[in-house]
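Engineer: One predicted model, sequence on top.
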Amino acid sequence: MRFNGRLRTGWVIGLTDTPEVEESKVKPLDRVEGDVRWFGPDDLTVWRWVADRFAGTLSGAIAHALPPRIVRVEHEAASWGPARHPLDAPIGASVADGRGAARSGQSSAETIAPDLADGRSSPRSRPPEAAQPRSPEEGRARPPCASEGWKGLDGSALLKAAWEPDGRAYHLRPPLHQDIGPLLVDLVARTTSNGCTALVIVPGPAPGPADDVVAAFGTAVADHRHFDRDADRYRAYLRQLRGDVTVAVGERGLALMPMPDLGLIVVVDEANPAYKERRNPRHHVREAALARGRMTGATVVLTSSLQSAQVHKHHDGGHLTLVRADRATERALAPDVRVVDRTTLSPKDRRTRLVGPITSRVAEVVRTGGTVIVLAAGKGSGSSLACSDCRNRHECRDCGAGIAPVDGAPTPTWRCAVCSWTTPPRPCIDCGGTETFPLRAGAKRLATELAKAHPDAEVGHMEGFDQPGPTSRPAIAVMTRGSVVARPDWLHGRRADLLVVADPDVLLGRPDVEAAEDALRLWLDGAALAEEVMVQTGQPTEPALQSLVRLDPDGFWPAETERRTPLGFPPAGSLIRMTGVTPEAAAAVRADVPGTLLGPDPDGVALLKTDTLRDTVAALKPLRNTWAQDDIRVRVDVDPTIT
């Protein structure tokens, strides 16, 4: 179709005899490209929800979901032979499946024009029968047997939901030393053996439990993680549409990609910041997956060592079921954790980067030919100010996050990185001290110091998942956040003898409301890699550290929620980050939009807090349209990743 003289490519999402604009403005289609039916009504319903929920556009959501079209791959697909779902047939039409039975669906008119009869685009317009459980009579009489790993877990309801998808959501959290890969294989096997398909979404290409799924199902899997060419992505996508594969594994883009007969959606490490989309609409994979499950009747499984604030909110609201082992089993399948309080040590022992007791334990492991992981804060991980006298962190008056000096300010200024509150330098509210120091650390320098102290050990410095680790023993690996993955290649399937958490106070002191949550999740993921954990800290009573000592992720959220509730931060409320906010735009938001607006700062960044997210996003929509017409470039990010 031509707009302003230029030929534009779009998608036909409906047909109607009554245009919404004047007939003189209706433009003819230049041509229809290809015979492939790209998506069905279920997909369109999910994409509309994503666009509305995350303050974006439907075209943007579709662009996230679909790979670029490659014509030669379509020609190649014509020679692939019979398909369970022919590419030129409407999604949901009656076709013969692999068992010889007919699968009935909607007519072609219903497929091309969903929700047009009543003019609604809400997910609630989906027919209620579409979310009903699939009957076992449609597939095999009995589901596959579960593996031994389920014995210590209260997972009977989840196993049943994998066999008979019903749109419910679960958070699967096995003990730290139990591999989740075989559990995911069991769930996918149950879903696919009953005639449905599965999506397994991972945050990145690093080795992990999704590898077990790919190995178990072989040619029945479309693995999108390592595609470098658009042709490969489009080829895999067409095989999904045809029903040639029953499992798809991939990263963020897979969450919205069409998948016929979808029965299971797995999101591995649901709190990983990589799941936050960078383009409009800036949706989060976790929320998109939960919505897709509700709308299509697919079972949704989330995994993480510590629930995100949003998942904790869903759990508290009864919208999600936690699948875990009892406390005795969790403690039995977890490392020993010991905290060393720096404040109780002699000045000589606490001046070193690794305090005396930890230095002695590292030397002992090295002497016995073992492996040590030192989890350090990377460059830039800590920038908050702390008091030089009492070492307590300076905090924002409005939101409780850390504050840091503003570079280049005409007068000395401290600013909160979360809500943009600013203040001149001030004394410590705990001891009155006026001297400060930045909470910073460097992993590379620590690795150099350890190499000098332990010449018999191979010392490696790892800042990313794909960096090689030590190849000989004894070994010391100084790792930062990016290198903590479920299955580090250099450990060869074994656990390290010792994990040292070197900079917990730096991570807890970051100018970020989510600092404690993020730090605890990192420590738990690191603890899964070791037999023993030692932590050096000046804040041993910090709730996040106490949750690590007890290996009790569930015990973290009650106190953290109590701390965040007066501030209106998740899980008590929701956040919307806005950039490019002018004084006039800020005034309009304060006048017409429910919530509390913090800012904007001199850079035009503002934070909107609300406990009625749906109403707030709806109220922002007409303002966003007005700003767009006036060429005011205000960008809206719902549920921002502040980390």
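Structural biologist: Looks like it came in fine.

Engineer: From now on I want contacts and neighbour counts done on CA atoms only, so please keep to that.
Structural biologist: OK.

Engineer: Which strand or helix spans residue 586?
Structural biologist: Here residue 586 sits within helix 583-592, counting by DSSP states H and E.

Engineer: Show me what that helix is packed against.
Structural biologist: Where contact means 3 or more CA pairs under 8 Å, 6 or more residues apart in numbering; DSSP states H and E, helix 583-592 is packed against strand 596-598, helix 613-629.

Engineer: Quick one: closest of these to residue 318.
Structural biologist: helix 613-629 (18.4 Å; CA to CA).

Engineer: contacts for that closest one?
Structural biologist: 52-55, 574, 588-589, 592-595, 610, 633-634 (CA atoms under 8 Å, 6 or more residues apart in numbering).

Engineer: try this one side by side with the last:
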Amino acid sequence: MPSEPEQPELPVARVVVDVSLAHLDRPFDYAVTPAQDAEAVPGARVRVRFAGKLRDGFVLERAADTDHPGTLAPLYKVVSAEPVLTPEVDRLVRQVADHYAGSYADVLRLAVPPRHAATEKATRVERNPPPPEQVDGPFARYPTGSDFLAALRRGDSPRAAWQLIPSADPAGDWAHGMALAAAATVSGGRGSLLIVPDVRDLQLLRSACERVLGEQGFVALTADLGPAARYRAFLAALRGDVSVVIGTRAAAFAPVRDLGLVALYDDGDDLLAEQRAPYPQAREVLAIRAADAGCAVLFAAYSRSCEVQRMIDRGWLKTLSAERVAVRRTAPRIRIAADTDRALDRDPAAFAARLPHDVFDVIRAGLAAGPVLVQVPRSGYLVSLTCQECREPVRCTHCHGPTRATRRSERGRRPAPESRSTDAAEQDQLQLPTMITDVPDDDDQLAGLGDHRDLPDILLSCRWCGRFLPDWACPNCGSRRWRSPVVGAGRTAEELGRAFPSTTVRQSMGGRVLDQVPETPALVVATPGAEPAADHGYAAAVLLDAQLPLLRADLRAGEEALRRWLNAVALVRPGEQGGSVIAVGDSGGHTLQALVRLDPAGYASRELADRAEAHFPPAVKLITVDGRSAALTEFGQLLKAPDPTEILGPVELGPSAAGDVIVSRLTLRAPLAIGNDLVAAVKAVTATRSAKKAEGALRVQVDPVSIG
């Protein structure tokens, strides 16, 4: 008789099962059969029977015994012996889940991509990257920059907040700098993880890494790659075939071998916040990972978030910035329109005009030397419509939805991103009124801006039901005249095209974003985040409607506005080369003043102090819980919050996205000293409700990005 196979030395596998229920957020023990012994290694994918169904899972560890009183169920199947869940990533997933009051399974889905069997079984690619560059590049322009790179080459773990000079000068080239930091870390025998907000930034970083590390010296890992490409990049990092991984927020969990550096560009960008529960932010994930791994940190940005400022204040990060003289010399010259008595004497209506005389001076001077960037906060044509007489918002007469005005020529087609003005009359200063004339009786002559005979093709329509409203009349005062207090980028491009008829006008916004524009003279109208780079930088930039982003009902409105302005300024040539920037807004506002002074650090410090006084993040731990009123009442009854926790609400937010229920919000906030205890208490309540199968789903967010 054949001998029976030997029993495994470690017959118990502790498995984390892909189940997001809060009360089941723990490993479960399963028996390992002799046939599975060799493949059921820690980190391997398995299938197990759980609650009568087959579920995916990962082996966390093998053990000799179990606390389970009965007989263990065996593993149903070992899907793959590839240990895709490393101990380091396992710890990170658990820490992130606990930090955000979420479940391990939800975070694990972000960390480990789905398996692609053919890619896993394919022959490994031999990579022979050339030796990386050993130069200081942009860091040479910063007093402590060379020391930072030298520390990375020695294998040390410095942590720095790199305050980039906002300029198209090489000193502001964040992508080249991050690639050189990764190269220095590789020279020290360790790996690097570089994270950026979006695909456009990733392309810049990819180009820089190709120059510094070679095409085979790194891999790019993003969520929008195909299954095979994403898994191939993941395996290359897991197996140690490459030492450098670049990517968007999905790559923050990448299994880099011997991690020595985590780097992040523009940490204040809301694209770095995950849109799925438990909503982790890449900056916090990397900070948690760096603390666990003891690796170096580089957070680079032209602006500065309050979260990074707090890390600096408590000594966790050191500032890596240039001297003020170098900043002033390298950055473009920045000023606010109509900020002097002389400018007001020349243009008395400058405070009321959307495009004052100073703007046209800057544009003319800029066009003589190259392209000019015009940043407009809103996309579209006429963004917000109100009655001309009583200022009542224009609503649809059928469904009471919000309305918009568009050009008749835009119906049924998407405008090209580049257009050339054909108006023959050059205007010295463009101040077209935003008032809409009386709506004529003829449907073919709908209302237009200014004189409808000049712009006869403006259509008023509903944003919800899509109906056209040629016969609209204000239900409040009966007037048939309407105006737009908020003008979008489309209308702005049209106005500037009429003012500069011999100049090419390019548009970059929404689904038609340009990546690059040539250095020939042109007007480039773009919304924030969609600004294309210009060859050798823009000659000038105009920041229009600067007051609009500051009026958003959001805690981070000022911080976000300054971030977007500085990102636009960073595309302009240095002041030494004639680069200039002009902003149109209130010259007394401290946010615009911070822009003029190029002082994001001072602004962040002041903003953090204000938030500490008002008890807002990151000075406190704040948690929002959204759901039905009855579910929130039950949540409040079960919560055992540590003292001194403030419980605010619940307050009604309005109908849900589907419109079927009314959503309310409960807000919890506590001092940072007991923040972890509050998060644990909230997670305990979600586990209790999950075990009870309580009705009414709740959305829990820890330190949400948007607080309005």
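Structural biologist: Received the coordinates, thanks. Because the structure is predicted, anything quoted here is derived from the model rather than measured.

Engineer: ok so, going back, out of the helices and strands packed on helix 583-592 of the first structure, which is the most enclosed?
Structural biologist: strand 596-598 (a mean of 18; mean count of other CA atoms under 10 Å).

Engineer: That one: average distance to aligned residues in the second structure?
Structural biologist: Compared with the second structure after the fit, strand 596-598 of the first structure shows a mean deviation of 3.3 Å (mean CA distance after the TM-score superposition for the first structure).

Engineer: Return the distance of that strand from the chain's centre.
Structural biologist: Computed by CA atoms, centre = their mean, to the nearest Å, the separation of strand 596-598 of the first structure from the middle of its chain amounts to 26 Å.

Engineer: Quick check on the contacts of helix 613-629 of the first structure: which are buried?
Structural biologist: Taking 16 or more other CA atoms under 10 Å as the criterion, what is buried in the contacts of helix 613-629 of the first structure is 52-55, 574, 589, 593-595, 610, 634.

Engineer: Of all the helices and strands packed on helix 583-592 of the first structure, which one comes closest to residue 214 of the first structure?
Structural biologist: helix 613-629 (38.1 Å).

Engineer: and the residue nearest to the spatial centre of the second structure, what does it touch?
Structural biologist: Taking CA atoms, centre = their mean, the centroid of the second structure lies closest to residue 271, which sits 2.0 Å from it. The contact partners of residue 271 of the second structure, taken as CA under 8 Å, 6+ apart, are 197-198, 249.

Engineer: ok, now how distant is the corresponding residue of the first structure for it from residue 65 of the first structure?
Structural biologist: The alignment partner of residue 271 of the second structure in the first structure, by TM-score structural alignment, is residue 274. Applying CA to CA, to the nearest Å, the value for residue 274 of the first structure to residue 65 of the first structure is 16 Å.

Engineer: which one of the contacts of helix 613-629 of the first structure is nearest residue 510 of the first structure?
Structural biologist: residue 574 (20.7 Å).

Engineer: As JSON lines, the helices and strands packed on helix 583-592 of the first structure with distance to residue 443 of the first structure would be great.
Structural biologist: Formatted as JSON lines, those follow (distance: least, CA to CA, whole Å):
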{"stretch": "strand 596-598", "distance to residue 443 of the first structure": "35"}
{"stretch": "helix 613-629", "distance to residue 443 of the first structure": "40"}
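
Engineer: Any idea which of those gets closest to residue 279 of the first structure?
Structural biologist: Taking CA to CA, helix 613-629 is the member of these nearest to residue 279 of the first structure, at 16.4 Å.

Engineer: after that closest one, next one along is what?
Structural biologist: With DSSP H and E, the next secondary element past helix 613-629 of the first structure is strand 635-638.

Engineer: how close does that following strand sit to the second structure?
Structural biologist: Mean for strand 635-638 of the first structure is 1.2 Å (mean CA distance after the TM-score superposition for the first structure).

Engineer: for the nearest residue to residue 367 of the second structure once chain neighbours are set aside, helix, strand, or coil?
Structural biologist: Nearest residue to residue 367 of the second structure, sequence neighbours excluded (CA to CA, 6 or more residues apart in numbering): residue 521, at 5.1 Å. Secondary structure state of residue 521 of the second structure, per DSSP: H, G, I helix; E, B strand; the rest coil, is coil.

Engineer: Determine which residue in the first structure is aligned with residue 521 of the second structure, please.
Structural biologist: Checking with TM-score structural alignment, residue 521 of the second structure has residue 474 as its match.

Engineer: distance of its match from residue 112 of the first structure?
Structural biologist: For residue 474 of the first structure, the distance to residue 112 of the first structure - CA to CA - is 63 Å.

Engineer: And the strands in the stretch 451-600 of the first structure, which stretches?
Structural biologist: Under the criterion DSSP state E, counting those that start in this stretch, strands of the stretch 451-600 of the first structure are mapped to 458-462, 475-479, 498-501, 532-537, 574-579, 596-598.
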